[in-house]
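Undergrad: Provided below for reference: sequence and predicted model.
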Amino acid sequence: MFEKKERKSIVVYLNYYRDVKKIKQVGDIAYVSRRGRYAVIYVDQDQVETLVEQLSGEKFVKRVVPSYLKDLDQNFVGNLWRDSDSVTIVEN
């Protein structure tokens, strides 16, 4: 049966836009910016560290930044209610 794998995005900054062809074999390309000369690719979670090291050593890559979205606290619901309770309205 189908098994879901954890994936993580990596932002690869390139020297030239034409170098996007070279990273197509590394992972699934989600977005490519011509003007910013970067590409967002998705790879399996267990391959992130090795691919970051491998891509950083390539001549056509400026820098590689992994996504930190999973590390952030995304529970925003409680924060909004706590702020509104602490504010008191004073009428003249």
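TA: Structure's in. What do you need?

Undergrad: Could you use CA atoms for every contact and neighbour count after this?
TA: Fine.

Undergrad: where along the chain do the strands fall?
TA: Using DSSP state E, the strands assigned to the chain run over residues 7-14, 28-33, 38-44, 61-66.

Undergrad: What are the buried residues along stretch 22-41?
TA: By neighbour count, with 16 or more other CA atoms under 10 Å as the criterion, the buried positions of stretch 22-41 are 23, 29, 32, 37-41.

Undergrad: could I get those as a markdown table with distance to residue 12?
TA: Compiled in a markdown table, these are given as follows (distance: CA to CA, whole Å):
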| residue | distance to residue 12 |
| --- | --- |
| 23 | 9 |
| 29 | 10 |
| 32 | 10 |
| 37 | 9 |
| 38 | 5 |
| 39 | 5 |
| 40 | 6 |
| 41 | 8 |
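
Undergrad: Second structure for comparison follows:
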Amino acid sequence: MFTDRSGLIVWVSDLKAANKQLERYGSVHYISKRLHYAAMYVHSSKLEETTKQLQKLPFVKKVERSYRNEIQTEYSSNMADKTRFYTV
């Protein structure tokens, strides 16, 4: 049902060009006006191809891969409960 997506951080020099042209390569999630970057998602199967195409654009400074989907989000509580030390 859901397609596999990978996140990309695209550092840009021109925000107007980025806003217009990055939609062709994937779904743009966020564009930072202050720091001049765009966070976008692309299909995982086309990640390398899309990265190469984005680096060829004249307004793109650098393309970085987001490792957010590889970070562990399920935590286990191996530590002892310390609430008894802080009771009044």
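TA: Ah, there it is. Treat the numbers as computed from the prediction; the structure is a model and nothing was measured.

Undergrad: Tell me which stretches of the first structure form helices.
TA: For the first structure, applying DSSP state H gives helices covering 20-23, 48-56, 77-86.

Undergrad: so how far is the last one off the chain centroid?
TA: Translated: helix 77-86 of the first structure. On the basis of CA atoms, centre = their mean, to the nearest Å, the separation between the geometric centre of helix 77-86 of the first structure and that of its chain is 29 Å.

Undergrad: Tell me how many other residues surround the aligned residue in the second structure for residue 6 of the first structure.
TA: Across the two structures, residue 6 of the first structure finds its equivalent in residue 4 of the second structure, going by TM-score structural alignment. Other residues within reach of residue 4 of the second structure, judged by other CA atoms under 10 Å, total 10.

Undergrad: Let's have the helices of the first structure in TSV, adding distance to residue 71 of the first structure.
TA: Rendered in TSV, the data for the helices of the first structure read as follows (distance: least, CA to CA, whole Å):
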stretch	distance to residue 71 of the first structure
helix 20-23	25
helix 48-56	15
helix 77-86	18
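
Undergrad: For the match of residue 6 of the first structure, give me its contacts.
TA: By CA atoms under 8 Å, 6 or more residues apart in numbering, residue 4 of the second structure lies in contact with 43-45.

Undergrad: go again using 6 Å as the cut-off
TA: 43-44 (CA atoms under 6 Å, 6 or more residues apart in numbering).

Undergrad: What of the one 4 residues further on?
TA: Residue 8 of the second structure makes contact with 39-40, 64-66, according to CA under 6 Å, 6+ apart.

Undergrad: If you drop the residues flanking it in sequence, what lies closest to it?
TA: Leaving aside its sequence neighbours, residue 8 of the second structure sits nearest to residue 65 (CA to CA, 6 or more residues apart in numbering; 4.7 Å).
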